[in-house]
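Enquirer: Need the 3D shape of this:
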Amino acid sequence: MYVVLSVVVVFLISACANGVTGSDSQIGLAEPYRLALDELISTDTALNDGMEFISLDFDEELPSEDSDKQSIEEYLQSRYNVKIYHLTYEQLVAQGLYDAGDTKRKGILLSIEKQEQSDQNNMTIEVSKYRSNEGGLTAKVTLAYQQDQWKVVNSTPTKES
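Expert: Below you'll find the model as predicted:
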């Protein structure tokens, strides 16, 4: 009796663990968001020249968890070795990090503006990079979940200034 009960308990625990890890890999948006932002940063690298910080501005209506945002922040900080903020343009100006009269900004503002998921394995993320008078860029980045990982399959600039 105890053996059967033990086997059932082990089976249930295993099934629950698989369900949790399986759902995390499908729900977590840190990886596709991180890939889309990295793709944008690598586009028009002149905008990155001498950058001392990156500010991340997530649309409040986007699906994302605090752990996703933290993962993105840690990745960008380690990859680009700059300070990471979570400030909008207005907040950057208010904190003195952007001067309206300055033509050479010390950082870039990255925004995730829109996310569309056509199915579990494909999504398009609209992202933008802004450095004020020096320019900005908006792109639609299409990603696909292939071989247990997200990959950028297309990146189309939609606006450049």
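
Enquirer: From here on, just use CA atoms for contacts and neighbour counts.
Expert: Fine.

Enquirer: ranges for the strands of the protein?
Expert: Secondary structure of the chain (DSSP state E): strands at 53-58, 83-85, 107-119, 122-130, 136-146, 149-160.

Enquirer: Show me what the fifth one is packed up against.
Expert: Meaning strand 136-146. helix 30-41, strand 122-130, strand 149-160 (3 or more Cα pairs under 8 Å, 6 or more residues apart in numbering; DSSP states H and E).

Enquirer: Give me the contacts around it.
Expert: Under the criterion Cα atoms under 8 Å, 6 or more residues apart in numbering, residues 32, 36, 39-40, 47, 120-130, 150-161 lie in contact with strand 136-146.

Enquirer: sorry, back to before: highest average neighbour count across the helices and strands packed on strand 136-146?
Expert: strand 122-130 (a mean of 23; mean count of other Cα atoms under 10 Å).

Enquirer: Please state the offset of that one from the chain centre?
Expert: 9 Å (Cα atoms, centre = their mean, to the nearest Å).

Enquirer: angle of it against strand 53-58?
Expert: Using axes from the mean of the first three to the mean of the last three Cα atoms, to 10 degrees, the direction of strand 122-130 lies 130 degrees away from that of strand 53-58.

Enquirer: who's in contact with strand 122-130?
Expert: 33, 36-37, 40-41, 108-117, 136-145.

Enquirer: Mark which of these are buried, thanks.
Expert: 33, 36-37, 40-41, 108-113, 115, 136-145 (16 or more other Cα atoms under 10 Å).

Enquirer: can you redo the helices and strands packed on strand 136-146 as a markdown table with distance to Ser23?
Expert: Below are those laid out as a markdown table (distance: least, Cα to Cα, whole Å):
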| stretch | distance to Ser23 |
| --- | --- |
| helix 30-41 | 14 |
| strand 122-130 | 16 |
| strand 149-160 | 14 |
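
Enquirer: I have a second one here; can you model it like the first so I can compare?
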Amino acid sequence: MIVFLFSSYSLCNSFQWIQYGIINNIFMHFYGVDAFTIDWMSMIYMLTYIPFIFPVTWLLDKKGLRVIALVATALNCAGTWVKVLSVKPNLFAVTFFGQFCCSFAQVFILGMPSRIASVWFGSEEVSTACSIGVFGNQQRHVDNCVQMQPYRTSA
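Expert: Sure, this is the predicted structure:
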């Protein structure tokens, strides 16, 4: 159940990652921006990770899984709602802020599989639980990239 819960909010966050890149031509037209700007909507996920991974890892050690999971879920939910509420052509900066919130949530989520495995599972289950958690997150990214292929090759 614990791995399922983690995979669920990891899934929700992963769907936020590349949603703009899949149909970038539509978003370019809607917001009146170029392709490079839309590409930054996915690149922000990688850039956010770099400065925040060490503070988030420290928080995970000091505050524990529950706090980190709640913060990650709250950030992802808030970022998603910000993006939903900013669906107006003149609110691209607000949309980008929502994407940043979701990317910040990802920093919390990516550090959790090994901690979940070590806290919730026995010594003979740790490696399996950790690999499921990591693979569950990566599978979502693979699914998103596979969905992109038809759009990239036909454009």
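
Enquirer: TM-score them against each other, please.
Expert: Comparison of the two superposed chains (TM-score structural alignment, normalised by the length of the second structure) gives a TM-score of 0.28, and 75 aligned residues with a Cα RMSD of 4.9 Å.

Enquirer: Generate JSON lines for the strands of the first structure, with distance to Ser67 of the first structure as supplementary columns.
Expert: As requested, the strands of the first structure are exported to JSON lines (distance: least, Cα to Cα, whole Å):
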{"stretch": "strand 53-58", "distance to Ser67 of the first structure": "13"}
{"stretch": "strand 83-85", "distance to Ser67 of the first structure": "15"}
{"stretch": "strand 107-119", "distance to Ser67 of the first structure": "16"}
{"stretch": "strand 122-130", "distance to Ser67 of the first structure": "19"}
{"stretch": "strand 136-146", "distance to Ser67 of the first structure": "20"}
{"stretch": "strand 149-160", "distance to Ser67 of the first structure": "18"}
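
Enquirer: Ser25 of the first structure is nearest to which of the ones you listed?
Expert: Proximity to Ser25 of the first structure, assessed across the strands of the first structure by Cα to Cα, is greatest for strand 149-160 (9.1 Å).

Enquirer: For that closest one, give me every contacting residue.
Expert: Identification of contacts with strand 149-160 of the first structure by Cα under 8 Å, 6+ apart yields 31-32, 35-36, 39, 135-145.

Enquirer: Can you tell me which of the residues you listed lies closest to Gln91 of the first structure?
Expert: For the contacts of strand 149-160 of the first structure, the nearest to Gln91 of the first structure is Gly136 (18.0 Å; Cα to Cα).

Enquirer: now the nearest residue to that closest one once chain neighbours are set aside: how far from Leu37 of the first structure?
Expert: Spatial nearest neighbour of Gly136 of the first structure, excluding adjacent residues (Cα to Cα, 6 or more residues apart in numbering): Tyr130 at 4.2 Å. The spacing between Tyr130 of the first structure and Leu37 of the first structure, counted by Cα to Cα, to the nearest Å, is 12 Å.

Enquirer: joint contacts of the two?
Expert: With Cα under 8 Å, 6+ apart, Tyr130 of the first structure and Leu37 have common neighbours Leu110.

Enquirer: The nearest residue to Arg34 of the first structure once chain neighbours are set aside: how many residues sit nearby?
Expert: Sequence neighbours aside, Ile72 is the residue nearest to Arg34 of the first structure in space, at 5.6 Å (criterion: Cα to Cα, 6+ apart). By other Cα atoms under 10 Å, the residues close to Ile72 of the first structure number 22.

Enquirer: mind listing what Ile72 of the first structure touches?
Expert: Contacts of Ile72 of the first structure (Cα under 8 Å, 6+ apart): Ala30, Glu31, Tyr33, Arg34.

Enquirer: which of the contacts of strand 149-160 of the first structure sit farthest apart?
Expert: Using Cα to Cα, these reach their maximum pairwise distance at Gly135 and Tyr145, which is 31.7 Å.

Enquirer: all helices of the second structure, in order?
Expert: 2-17, 19-22, 24-31, 35-63, 65-85, 92-110, 113-120, 126-154 (DSSP state H).

Enquirer: residue contacts, the most centrally placed residue in the first structure?
Expert: Residue closest to the average C-alpha location in the first structure (Cα atoms, centre = their mean): Tyr33, at 2.8 Å. For Tyr33 of the first structure, the contacting residues are Ile72, Ile112, Ile125, by Cα under 8 Å, 6+ apart.

Enquirer: For it, give its distance to Asn122 of the first structure.
Expert: Tyr33 of the first structure sits 13 Å away from Asn122 of the first structure, going by Cα to Cα.

Enquirer: Looking at the contacts of Tyr33 of the first structure, spot the one nearest Gln91 of the first structure.
Expert: Among the contacts of Tyr33 of the first structure, and counting by Cα to Cα, the member closest to Gln91 of the first structure is Ile112, at 16.6 Å.
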